[in-house]
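Visitor: just to be clear, the model below is a prediction. Sequence and coordinates:
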Amino acid sequence: MAFKQQPPLSEWLPGLREWFGTELGQQLLNAERSLLDRVLPTMFGYHLVQISIDNRIELCRESPIKHRIQINPVIELGLSESCIIAKNEELPLAHNSVDLVVLHHTLDFAQSPHQVLREAARILRPGGYLVHIGFNPLSWWGVYRQLKFDKQTVPWQGHFISPQRMHDWLALLELTETRVLSDFYMPPFEKASWRQRSRLLESFTRRCSSGSGAFMLQVARKDVGGITPITPAWKKRKLINLPLAEPTARGARGKMSEENR
């Protein structure tokens, strides 16, 4: 699949943060946090990495993992000591060193979504978990995005990667999808009055299609089988068996008898 070329994430950050600060953006964010609060307490380990469109958003409040690292693409004032300045496509972390990676709309606004996912899989240790949150194209939000004339605005500029394509990408990276959840069935109306009037539509969509929420939450585990080292077949040196004379003590015994006489 050829994705539309995105500008660098640093150029989109102000618009993304402004949109998530709106009433609609806050409602979506609260729904995402509620779903994460149900999922994260079951994942344990020592190191957690959050890669989000806004490092100021606290997403892992219910995670039992205490050491948390946040990736930020630009240098800003007020960054915490646990924040690392880096590109999402080039994470300065060691292979197999992280127990949990949380991708929050990271792939939606990445220039190379598959490369970001590959980096997340690289730093994840065997048995570790990856949690991905992204906009769902199979929702009212996806329909609105297709009908919207100007798609160059936030958040409609995002890729809106389908759950099936994500499933295929995870499988290619040896990540086993273990859970898929969806929520926030409200149509993307900016006006609060319109959202109130669409409560019946929201309830109907929730009952009839549980996988058509505005966002998808996918959980995957890095399953890498144990590798058995292959011992090289060393070449044995071929030895030539030569006939050897058997040692005998006959001569020595006869000499000792003559001396005793």
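Guide: The structure has been received and is ready for your questions. Numbering: from 1, shown residues only.

Visitor: when you work out contacts or count neighbours from here on, use the C-alpha atoms and nothing else.
Guide: Fine.

Visitor: please enumerate the helices of the stretch 151-261 of the chain.
Guide: 163-172, 192-197, 199-208, 250-260 (DSSP state H, counting those that start in this stretch).

Visitor: including mean neighbour count, could the ones you listed go into a markdown table?
Guide: A markdown table is the format used below for those (neighbours: other Cα atoms under 10 Å):
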| stretch | mean neighbour count |
| --- | --- |
| helix 163-172 | 15 |
| helix 192-197 | 12 |
| helix 199-208 | 14 |
| helix 250-260 | 9 |
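
Visitor: let's have the ones you listed in CSV, adding distance to residue 63.
Guide: Putting the helices of the stretch 151-261 of the chain into CSV (distance: least, Cα to Cα, whole Å) gives the following:
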stretch, distance to residue 63
helix 163-172, 23
helix 192-197, 32
helix 199-208, 27
helix 250-260, 87
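
Visitor: what's the angle from the longest strand belonging to the chain to helix 163-172?
Guide: Of all the segments of type strand in the chain, defined by DSSP state E, the longest one is strand 124-135. Orientation of strand 124-135 against helix 163-172 (axes from the mean of the first three to the mean of the last three Cα atoms, to 10 degrees) gives an angle of 170 degrees.

Visitor: next secondary structure after strand 124-135?
Guide: Counting by DSSP states H and E, the next helix or strand C-terminal to strand 124-135 is helix 140-147.

Visitor: one more structure, for comparison:
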Amino acid sequence: MTDRAIIDWPAWTDSPPGRYVLEWEQTQLDRVVSDVFGYHALQLGLPQLDALRENRMPCRGLVLDAASGASAPYTFPRGARQGGGLGASQVDPDGTAGTIGRASPAGPAGLPAPAGRSTVWCDLLDLPFEAQSVDLIVMPHTLEFTSDPHRLLREAERVLMPEGQLIIFGFNSLSLWGMRQSIGKMTGRPFVPASVDLIAFTRLKDWIKLLGFDLERGRFGCYRPPLGSEQWLSRYAFMEAAGDRWWPIFGATYMIKAIKRVPGMRLVGPLKVKKPVLAAGLASAATPNTRNHTE
């Protein structure tokens, strides 16, 4: 990888460290989203990662804005305005119109969306979806490219249904990669692409808890040093198993899976009717002894 400043995802994902990170994240996503069920699922940003390919929901969408859409293979369509999409109805995979937003069923210049998905063009800070209408939202490094991470999280909480699931990927600031990123930003040579400072795992946990989410799963990965060549990354492959066992919180990337909880709501199964417990019979304090009883 060159020493020039990284300004977008395509330049970075073509590099050895970029492929290394995306491979780990794709593996985690394929495992996690396969058992999430519902009707609507969304991936916000990062089209280089196919976050929903193993998910089986009937309506899956790739949501892009001008920034993430500028990343190959998608480009933000001319004449489209932020927040309003392309002015067309959401198109489901079966060709019928839906109601969760406005979208384009194919990418610009005839580029098709991933199999079984639609492409939604909008402002990520103002999602054009109804409240409590989505079952799953995946945000791969999306918080690191938005100007207002808190607002994006609030939008995700708004559109998620009760018991809906949120999956977030990010770079870990408390790692060797985070240290090199901090030094690189001061010298004008950042190591990973990000518009804002990296968000610590512990801080992100506090944010989602304040919004009413319960953390279901957290995982770190990518323990090799922040090196730019394939050869050097391969030499440190042994650190994957060692890092996962001895220093898991210092992985270069993290994954958070959270569930939206709504106060006052509780999903229960079939009610089990318990037999009433009969009160114990009352016995007299003293029983008359007929043998010694005299009239």
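Guide: The structure has been received and is ready for your questions. Because the structure is predicted, anything quoted here is derived from the model rather than measured.

Visitor: report the TM-score for the pair.
Guide: Here the superposed chains carry a TM-score of 0.75, computed using TM-score structural alignment, normalised by the length of structure 1; 215 aligned residues with a Cα RMSD of 2.3 Å.

Visitor: circling back to that earlier point, identify whichever of the helices of the stretch 151-261 of structure 1 lies nearest to residue 102 of structure 1.
Guide: Smallest distance to residue 102 of structure 1 across the helices of the stretch 151-261 of structure 1 (Cα to Cα): 14.1 Å, for helix 163-172.

Visitor: quick one: the closest one to structure 2 mean distance?
Guide: Taken over the aligned residues, the distance from helix 163-172 of structure 1 to structure 2 averages 0.9 Å (mean Cα distance after the TM-score superposition for structure 1).

Visitor: please compute how far that helix lies from its chain's middle.
Guide: Distance of helix 163-172 of structure 1 from the chain centroid (Cα atoms, centre = their mean, to the nearest Å) equals 12 Å.

Visitor: tell me which other helices or strands it touches.
Guide: Applying 3 or more Cα pairs under 8 Å, 6 or more residues apart in numbering; DSSP states H and E, we find helix 163-172 of structure 1 packed against strand 175-183.

Visitor: the strand it packs on to strand 124-135, inter-axis angle?
Guide: Strand 175-183 of structure 1 runs at 30 degrees relative to strand 124-135, counting by the same axes, to 10 degrees.

Visitor: just want the most central residue of structure 1.
Guide: residue 130 (3.6 Å; Cα atoms, centre = their mean).

Visitor: check the gap between it and residue 113 of structure 1 for me.
Guide: Taking Cα to Cα, to the nearest Å as the measure, residue 130 of structure 1 falls 15 Å from residue 113 of structure 1.

Visitor: pull the contacting residues for residue 216 of structure 1.
Guide: With contact set as Cα atoms under 8 Å, 6 or more residues apart in numbering, residue 216 of structure 1 has these partners: 132, 133, 134, 135, 136, 163, 180, 181, 182, 183.

Visitor: restricted to buried residues, select those in PyMOL.
Guide: Restricted to buried positions by 16 or more other Cα atoms under 10 Å, the PyMOL selection for the contacts of residue 216 of structure 1 reads:
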select buried, resi 132+133+134+135+136+163+181+182+183
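
Visitor: name the residues of the lengthiest helix in structure 1 that are buried.
Guide: Ranked by residue count and defined by DSSP state H, the top helix of structure 1 is helix 23-39. By 16+ other Cα under 10 Å, the buried positions in helix 23-39 of structure 1 come out as 24, 25, 28, 29, 31, 32, 33, 36, 37, 39.

Visitor: enumerate every residue touching residue 215 of structure 1.
Guide: 32, 133, 134, 135, 136, 182, 183, 184 are the contacts of residue 215 of structure 1 under Cα under 8 Å, 6+ apart.

Visitor: trace the third one over to structure 2, please.
Guide: The one in question is residue 134 of structure 1. If you follow residue 134 of structure 1 across to structure 2 using TM-score structural alignment, you land on residue 170.

Visitor: excluding residues flanking it in the chain, which one is nearest that match?
Guide: In space, and not counting its chain neighbours, residue 170 of structure 2 is closest to residue 141: 4.8 Å by Cα to Cα, 6 or more residues apart in numbering.

Visitor: any idea how far the aligned partner of that neighbour in structure 1 lies from residue 96 of structure 1?
Guide: Using TM-score structural alignment as the criterion, residue 141 of structure 2 maps onto residue 105 of structure 1. Residue 105 of structure 1 is 23 Å from residue 96 of structure 1, where distance means Cα to Cα.

Visitor: which of these two has more residues huddled nearby?
Guide: residue 105 (22 against 16; other Cα atoms under 10 Å).
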